[in-house]
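Chemist: could you work out the structure for the sequence below:
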Amino acid sequence: MGRFSRVEDRPTPKEVYNWRVYFAAMISTFAAVMIGYDSAFIGTSIALSSFKAEFALDKLNAKEFALISANIVSSYQAGCFFGAIFGYPLGYYCGRKWGLLVSAIVFCVGAILQIVASSSTGLGIIYAGRVIVGLAIGAASNLAPIYVAEIAPPAIRGRLIGLYELCWQIGGVVGFWINYGVSRNVKPGHLQWLIAFAVQLIPGGLLFFGSFVLTESPRWLVSRDRNAQALKNLAYLRNLPEDHPYIVDEYQAIEVTIAHERSLAGAGFWGPLRTVLTSRVLIKRLLIGSSLFAWQNGTGINAINYYSPTIFRSIGITGTNTALLTTGVYGLIKLFGALIWLIWLVDTLGRRFLLMFGSIGGAFSMYYIGAYIAIAQPNVGGSVASVPLSPGGRSAVAFFYIWTVFYSPSWNGTPWVVGAEFFPQHVRTFTQACMAASNWLFGFLIARFTPQMFLAMGYGVYMFFASLMVLSIFYVFFILPETKQIPLERMEELFAPGLKPWRAHAVVMARIQEDNAARKHEKRQSHDSSGKPSHDHSEPS
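Modeler: Have a look, this model is predicted:
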């Protein structure tokens, strides 16, 4: 298969894969640049001596500093959790377009609060700013993936949702490198640590202006009875006239599906919530989707993102600049892995294979790092400051990067893709709020307790994460059905009673191909009986 090959659920005109749908996806997923940057820069900012001196953190012992750093990081995660929940009413009443705009405004307010912090204000205003930024990011993490899932053609849906992950990693790379740059080029003092906090305004401002030119989701418009605008937006996104057979078929499928879902759920704000909580099938999907974020955090990713200097010191790397440089390389590998995942893997190899593949390689790498620390004890006595990194230490760093190679094209973005695909339109805003909230809840737990875990467990932290990755392999195989190439309107067929998760994709795809063949045959017979020539308006890519 070619680099940009795609497997379609039906023959699709080449105009459908146009710049408009990519442009809309890129604007909305730019919200993830904010997320990636905020997730990455704070851990290295706390490690700067200038930040510690500004807020008198350099006078604390290891246990006290661990508590303060955990509070700074986890206050953001707590805000994200509640923001993801608030994203449901925001997306329901305001839509995807204006919901993202509101998120950008709130984000910028929180960033400004952090920028004005100083030794005279203390850390309180930073805590407040981190919570407010978290509220915005939580809402954006809810709205951006479902917007992309709703506007994307099925054959490239995973790729377009994957732009969310790519933007996350771009923000992360900048966040990981920003403090290395200021530590090398800016004199220690207030300005040194302030720069990283001020850079938050760049992605927040860009999302704010970009939201004005977004094309609202046709599926959301139909759900709000704005059908004429929905048809217009769909035709615009597909770059086809409103009366084109492809547009007519897709629009009719959206209308029929939403009408059917309304008959089940009822209209209104509380209908989706009642539908999910009274449906065993939807609750099952919700638990599976939410649990993927538990397994994602079980890889250790957020412990590394937020406390990377601590991670590398545990291996034996010393010196602030060296730790920041090593962290920056980690960010670049994550970005490269995300690109491979986006371009080649997510819509070809599928979700299940990638997750199991990532767990196998990641577990082996984490076990190696834990074993090295247990045997070599690189930080015993804290006397390693003047000792070069040993060959064993270099191999542990190499395996840390190998872990990143396995993680970044698998667990990094795939749970977000699955969470955006799993649910029908009438409950998707609510369920995506639950997906995003679960991600931030599990991230909060990791962020809050990682410093204490390293103080108490040492190398056991790595063994803990490695063991969770081993368990996730069995979970994915026996519980998670494959979703690639399945139209959103037929996702529920993957959960039919008696259908095994590891066989569901093949069965449903066979049904889809049979239905498409029957529909094509009926159209041909209709044309033949009318005496008019049959014109196929669609072109397979």
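
Chemist: for the rest of this, base every contact and every neighbour count on C-alpha atoms.
Modeler: Noted.

Chemist: how about the helices in the stretch 151-300 of the chain?
Modeler: Secondary structure of the stretch 151-300 of the chain (DSSP state H, counting those that start in this stretch): helices located at 157-185, 190-198, 201-211, 218-223, 227-238, 245-265, 271-277, 280-298.

Chemist: nearest to residue 14, out of these?
Modeler: helix 227-238 (9.4 Å; Cα to Cα).

Chemist: before we move on, the earlier item: export the helices of the stretch 151-300 of the chain as CSV, with columns for mean neighbour count and distance to residue 304.
Modeler: Formatted as CSV, those follow (neighbours: other Cα atoms under 10 Å; distance: least, Cα to Cα, whole Å):
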stretch, mean neighbour count, distance to residue 304
helix 157-185, 25, 11
helix 190-198, 20, 19
helix 201-211, 20, 23
helix 218-223, 22, 37
helix 227-238, 20, 39
helix 245-265, 16, 42
helix 271-277, 17, 34
helix 280-298, 20, 10
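
Chemist: give me the contact list for stretch 76-96.
Modeler: Contacts to stretch 76-96, defined as Cα atoms under 8 Å, 6 or more residues apart in numbering, come from residues 99, 127, 130-144, 147, 216-217, 220, 269, 429-430, 432-434, 436-441, 443-444, 447.

Chemist: over to stretch 475-493?
Modeler: With Cα under 8 Å, 6+ apart, stretch 475-493 has contacts from 7-9, 154-155, 157-158, 253-254, 257, 288, 347-348, 350-352, 355-356, 418, 421-424, 494-495, 500-505, 508-509.

Chemist: over to stretch 185-193?
Modeler: Residues from elsewhere that reach stretch 185-193 (Cα under 8 Å, 6+ apart): 45, 48, 49, 50, 51, 54, 118, 179, 182, 183.

Chemist: one more to line up against the first:
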Amino acid sequence: MVGLRKIEDRPTPPCVYNFRVYMCSVVAACAAIMIGYDSAFIGGTIVLPSFEKEFGLNTKSAADLNFISANIVSTYQGGCFFGAIFGYPIGYFVGRKRGLLISSLVFIIGTSMMLGANGSRGLNLIYIGRVIAGMGIGCASNLTPIYISEISPPAIRGRLIGLYEIGWQSGGLVGFWINYGVSKGLPSSHRQWLIPFAIQLVPAGMFFLGIWYIRESPRWLMGRNRRDEAVANLAWIRKLDPKEQYLIEEINMMDAQLAHERSIVGESFWAPIREVFTIMPIFRRMLLGTSLFIFQNGTGINAINYYSPTIFKSIGVTGTNTGLFTTGIFGVIKTVFTLVWLFFLIDHAGRRNLMIFGAAGGGIAMYYIGAYIKIGQPELHPTTTLSSGGISAMAFFYLWTIFYSLSWNGTPWIVNAEMFPGHTRGVTQTLSAASNWLWNFVISRATPTMFTSMGYGVYIFFATMMILSIPYLYFLLPETKNVPLEEMDRLFAPGLKPWKANKVVMADVRAARSSDLYARNASMDSEEKGVGSIEHHEQTSGHGA
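Modeler: All right, here's what the predicted structure looks like:
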């Protein structure tokens, strides 16, 4: 398949792209199913008449209802923020695999608490449960991209990290449709709204069981001086014998990178934190990576995810079931085009160009929707069917969904997972995940009030944020696709223009690989003549790597 052609930094045995590396990545990415499901189901569940009636929300004023809705949604993001921060010490001390295991258990505990809520007990168990579940998810959102990036061959790293986004969309697709299903298939009752909450335990259980299959990150083991385990795990993941040349080169690169990192910052828990905040090139890179989540949330995606019925009502969609159905279509489009992004675009079109493309197209679509709401004022003229203007606004909304899904949906996570040196990656991924959840919290908390006070201006705001991201990306962010993790520092070297950096660095990498291949072949020729040795061959290869 042409779309899946791999662009390699060096000759790679085909067995490296095997079932094991994909399966380990899929298991880790299951954490995102829980994230996607929550972002999709919660907004539709809290507007179900059965939920509103049981907790007395149908008697609240608009201001009180907005406040309670924002509380229910945003407590989860608040928990995620702190969970992402706790992910650093957990990942540092106990590892990626056990850290993911802990996060799954915390999420299960939080979800179980939510199921105890009812009209007599009130919403407190939902609030507390969502905070706890959010902490588990925040930790997983930190560790999952790190783990996948550390086990991935460079040629498919973007695709494998992108599985995290596929998990997100898969969970979201179920979440968007579950409320439509229970509203159509079940009578208004306690059970009707409880089922969407309970379904969270299904992906959580899958995640928990799957973690027992995966292997610990070889890079983390190397950093803990557990070299034999690291070599064994890497050999298992790559499906290669430890004496294979490709594996020897990869271990040598890890050794060299680790030695370099230790000579710079040492080995302590606090050393990477000090480097991120005291060495200006790394600090600037951290600000660049974390700021991508400002623009991602500024597209409006989480306002739509969490409050989709409100979004569609503003365009002119009326009726609970109609709104939930329209939301489900949004979920289908997002999932389909995210698959296109993963399998055909991210490792070929790259990260930077995709985000610029998505920002331009999405911004135009959002401006159109805002203009329609300003001129047509559909909320003041409710009808049972959409007007021609309303249909065009829905078309542009779905067009915006396509642009977003092909670009911003998962790309900031991939960039942040791969753009930092290994010794700071735990810290920077923590800050990246925390940044995502912070701005996610801000948007989820502010959206009900924004729609009440700003009206069509909400869409103008989101459109403007997307357009502003274009020059920001072009002048500041270099393309990271295909660059080996060990070469990322060169990509951000002073004086190297971001829009040219990838071509320059990859040319150097390929030249170095070619030189190494030439040296290796020369060494093998000399061995055949009886003047070399296996030890000499491995030493030469390691030096070239």
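
Chemist: now the TM-score, please.
Modeler: Remark: TM-score between the superposed chains equals 0.97 [TM-score structural alignment, normalised by the length of structure 1]; 535 aligned residues with a Cα RMSD of 1.6 Å.

Chemist: quick one: the helices of the stretch 151-300 of structure 1 as CSV, columns for distance to residue 319 of structure 1 too.
Modeler: What follows is those, written out as CSV (distance: least, Cα to Cα, whole Å):
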stretch, distance to residue 319 of structure 1
helix 157-185, 12
helix 190-198, 17
helix 201-211, 29
helix 218-223, 52
helix 227-238, 51
helix 245-265, 57
helix 271-277, 51
helix 280-298, 28
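
Chemist: among those, which comes closest to residue 106 of structure 1?
Modeler: When the helices of the stretch 151-300 of structure 1 are compared (using Cα to Cα), the closest one is helix 201-211, at 9.0 Å.

Chemist: pull the contacting residues for the closest residue in space to residue 255 of structure 1 that isn't next to it in sequence.
Modeler: The shortest distance from residue 255 of structure 1 to any non-neighbouring residue, by Cα to Cα, 6 or more residues apart in numbering, is to residue 222 (6.8 Å). Each residue near residue 222 of structure 1 by Cα under 8 Å, 6+ apart is listed here: 230, 254, 255, 258.

Chemist: contacts for stretch 271-286 of structure 2 next, please.
Modeler: Residues outside stretch 271-286 of structure 2 that contact it (Cα under 8 Å, 6+ apart): 265, 420, 423, 424, 427, 428, 431, 432, 492.

Chemist: remind me, longest helix of structure 1?
Modeler: As assigned by DSSP state H, the longest helix anywhere in structure 1 is helix 62-115.

Chemist: which non-adjacent residue is nearest the residue positioned nearest the centre of structure 2?
Modeler: Geometric centre of structure 2, nearest residue: residue 413, 4.3 Å, by Cα atoms, centre = their mean. Ranked by Cα to Cα, 6+ apart and with sequence neighbours excluded, the top spatial neighbour of residue 413 of structure 2 is residue 145, at 7.2 Å.

Chemist: so how far is residue 412 of structure 2 from that neighbour?
Modeler: The gap separating residue 145 of structure 2 from residue 412 of structure 2 is 11 Å, by Cα to Cα, to the nearest Å.

Chemist: the two: who's more crowded?
Modeler: More crowded of residue 145 of structure 2 and residue 412, by other Cα atoms under 10 Å: residue 145, with 26 against 22.

Chemist: can you pull the contacts of that one?
Modeler: Applying Cα under 8 Å, 6+ apart, the residues near residue 145 of structure 2 are 161, 164, 413, 414, 417.

Chemist: over to residue 213 of structure 2?
Modeler: If a contact means Cα under 8 Å, 6+ apart, then residue 213 of structure 2 has residue 24 as its contacts.

Chemist: identify the residue of structure 1 aligned to it.
Modeler: In structure 1, the residue matched to residue 213 of structure 2 (TM-score structural alignment) is residue 213.

Chemist: how near is its match to residue 206 of structure 1?
Modeler: 12 Å.

Chemist: got it, and residue 67 of structure 1?
Modeler: With Cα to Cα as the criterion, residue 67 of structure 1 and residue 206 of structure 1 are 34 Å apart.

Chemist: same question, residue 31 of structure 1
Modeler: 9 Å.

Chemist: now do the aligned partner of residue 297 of structure 1 in structure 2 against residue 229 of structure 2, distance only.
Modeler: Residue pairing (TM-score structural alignment): residue 297 of structure 1 is matched to residue 297 of structure 2. For residue 297 of structure 2, the distance to residue 229 of structure 2 (Cα to Cα) stands at 40 Å.

Chemist: swap in residue 392 of structure 2?
Modeler: 58 Å.

Chemist: how many neighbours does residue 375 of structure 2 have?
Modeler: 10.

Chemist: cool, residue 17 of structure 1 as well?
Modeler: Neighbour tally, residue 17 of structure 1, other Cα under 10 Å: 18.

Chemist: the helix or strand where residue 336 of structure 1 lies vs structure 2, average offset?
Modeler: If you go by DSSP states H and E, residue 336 of structure 1 is part of helix 320-340. Once superposed with structure 2, the aligned residues differ from helix 320-340 of structure 1 by a mean of 0.4 Å; criterion: mean Cα distance after the TM-score superposition for structure 1.

Chemist: which outside residues touch that helix?
Modeler: With Cα under 8 Å, 6+ apart, helix 320-340 of structure 1 has contacts from 44, 47-48, 165-166, 169-170, 172-173, 176-177, 179-180, 183-184, 308-309, 312-313, 317, 401, 404-405, 408-409, 412-413.
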